[in-house]
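>>> here's my sequence, what's the structure:
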Amino acid sequence: MWNDLHKAIVERGSLTRDELVKVMEWKLSRGKFRPTLLAQVSSNPPDVVVGASRRGFSLVKESDESIIAALKELAKLKGVGPATASALLSAYNPSIPFMSDEALSLYSAKLQYTVPAYKNLLEKLRAQAAELNKREGSDNWTAGKCERAVWAWCIGKRFGLTEMGEDKGNGNDTGTPVTEEDGIPEKEEKRPSKSNDDDETTGLRRSKRRRKAADEDVS
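From the prediction side, this is the model:
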């Protein structure tokens, strides 16, 4: 959904009402479901959605102030608050973070869906991205990417995962024990199999012992 939506709104420079409804459906699926919001965004006239989104997206520059200005412009639409507006901006520019509950819970004292709360979240996520880029010597991290990483980490924690893709048991689905040092499955030691030569040698020895015993009985 997001790749296609991003490509479409960048090419047009605006958002359609149907796309706005889809974003709202996505947002409600990730947080508290509030059906009245879906009805409100659906009540926006199509031309109003196109106009507001075009003005909002055109305001986006590199600075935090420009992003906040764009957020406020998009929030003029019915049913669109700061959180939904941030989702629209993230669809337009993935480096802009979505105001997710998970990110707010990690970087804020409490959940507040206000413009000041989003500004605070944006600043902290940008600082986090700058720290990661400095540590890695790259420019790979953005505020948006940090938010998505936080969301993934929180979802993993919610389902009892210590790290993404690994469970607390430090084992695997084969039942093979795993060493604590490196997590490599221990291999069961195999005893060396006897060769045919060994079998023949053993047989000759037994035959000699039987013949010797027979000779002793006769004598």
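
>>> contacts and neighbour counts: CA atoms only from here.
OK.

>>> what ranges do the helices span in the chain?
For the chain, the helices defined by DSSP state H occupy 2-12, 17-30, 35-42, 46-58, 64-74, 82-92, 101-107, 115-136, 143-158, 196-218.

>>> off-centre distance for stretch 39-51?
31 Å (CA atoms, centre = their mean, to the nearest Å).

>>> next, the structure of the following sequence, for comparison with the previous one:
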Amino acid sequence: MVAEHADTVVRRTSQEAFKLVHQGDLKAGITKMSELKGVGPATASAIMCAGAPDKVPFMADESVDSVPGLGKIAYNLAYYLKFAAKVIDKAAQLKQVGGDVNTPHKVELALWADMMADKFDLPRPSVDKQAQKQNKMEQSAATPSSGNKRKATDASTAPSKTKETEKVKDDDSTTNKKARSTRSSSAKK
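Reported below is the predicted structural model:
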């Protein structure tokens, strides 16, 4: 169906849709892109996300499934806008607190990755491991460089291994798996 469109129509429609999104009108941009035969809101969101990831989340099923309160998935504009509003709000919250996942596209990707980790039962880093990594980064930033690429670690500044940190490494129960409270878990029952 998409191949039926002349290149000029696709270019003109895309440019108009991107302009609308960059002006802050997501609804109009998705609607404009959806004028192309064979392009619905989900496909339009993928196209728009490629050109405006700071404004548009892609409507991937796994990402949508990770957002509570959306109801049964529907591939229409109203449903997409409900999903996008929640993702955009979360991105704004994360940006305000200085998080790295701070655009609608990054939030949508994080939701997708989280769903895939659940689907394939992949372990997640524990909070303790993340804190240890952060501490190491802070220590290396605070230590002045002497120009040597390899440094001996000073025993007084090196983090000590305790039985507790050893247990964290070996204990699979420390992964941060969370129970799904969305349609996915209810559909499996």
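
>>> re the thing from before, so which of the helices of structure 1 comes closest to G183 of structure 1?
Smallest distance to G183 of structure 1 across the helices of structure 1 (CA to CA): 20.0 Å, for helix 143-158.

>>> structure 2: matching residues for the closest one?
Counting by TM-score structural alignment, helix 143-158 of structure 1 pairs with residues 104-119 of structure 2.

>>> ok, Q112 of structure 1 to Y118 of structure 1 distance?
With distances taken as CA to CA, to the nearest Å, Q112 of structure 1 is found 8 Å from Y118 of structure 1.

>>> between these two, tell me which one has more neighbours.
Y118 (23 against 16; other CA atoms under 10 Å).

>>> enumerate every residue touching that one.
P82, A83, M99 (CA atoms under 8 Å, 6 or more residues apart in numbering).

>>> what does it align to in structure 2?
Checking TM-score structural alignment: Y118 of structure 1 goes with Y80.

>>> how far apart are the match of helix 143-158 of structure 1 and its match in structure 1?
Taken against structure 1, stretch 104-119 of structure 2 registers an average deviation of 0.9 Å after superposition, with mean CA distance after the TM-score superposition for structure 1.

>>> that stretch: which residues count as buried?
P104, H105, K106, V107, E108, L109, L111, W112, D114, M115, D118 (16 or more other CA atoms under 10 Å).

>>> got a list of contacts for it?
49, 53-58, 60, 62-63, 66, 84, 87-88, 90-91, 101, 123-124, 177.

>>> of these, buried ones?
Judged by 16+ other CA under 10 Å, buried ones among the contacts of stretch 104-119 of structure 2: 49, 53-58, 60, 62-63, 66, 84, 87-88, 90-91, 101, 177.

>>> re earlier: distance between the match of helix 143-158 of structure 1 and the chain's centre?
Using CA atoms, centre = their mean, the offset of stretch 104-119 of structure 2 from its chain centre is 5 Å.

>>> just to revisit the earlier point, and in structure 2, which of the contacts of Y118 of structure 1 remain?
Retained in structure 2 (both residues aligned by TM-score structural alignment, their matches' CA atoms under 8 Å) from the contacts of Y118 of structure 1: P82, A83, M99.

>>> need the residues you listed in TSV with neighbour count and distance to K27 of structure 1, can you?
Formatted as TSV, those follow (neighbours: other CA atoms under 10 Å; distance: CA to CA, whole Å):
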residue	neighbour count	distance to K27 of structure 1
P82	25	12
A83	22	9
M99	25	10
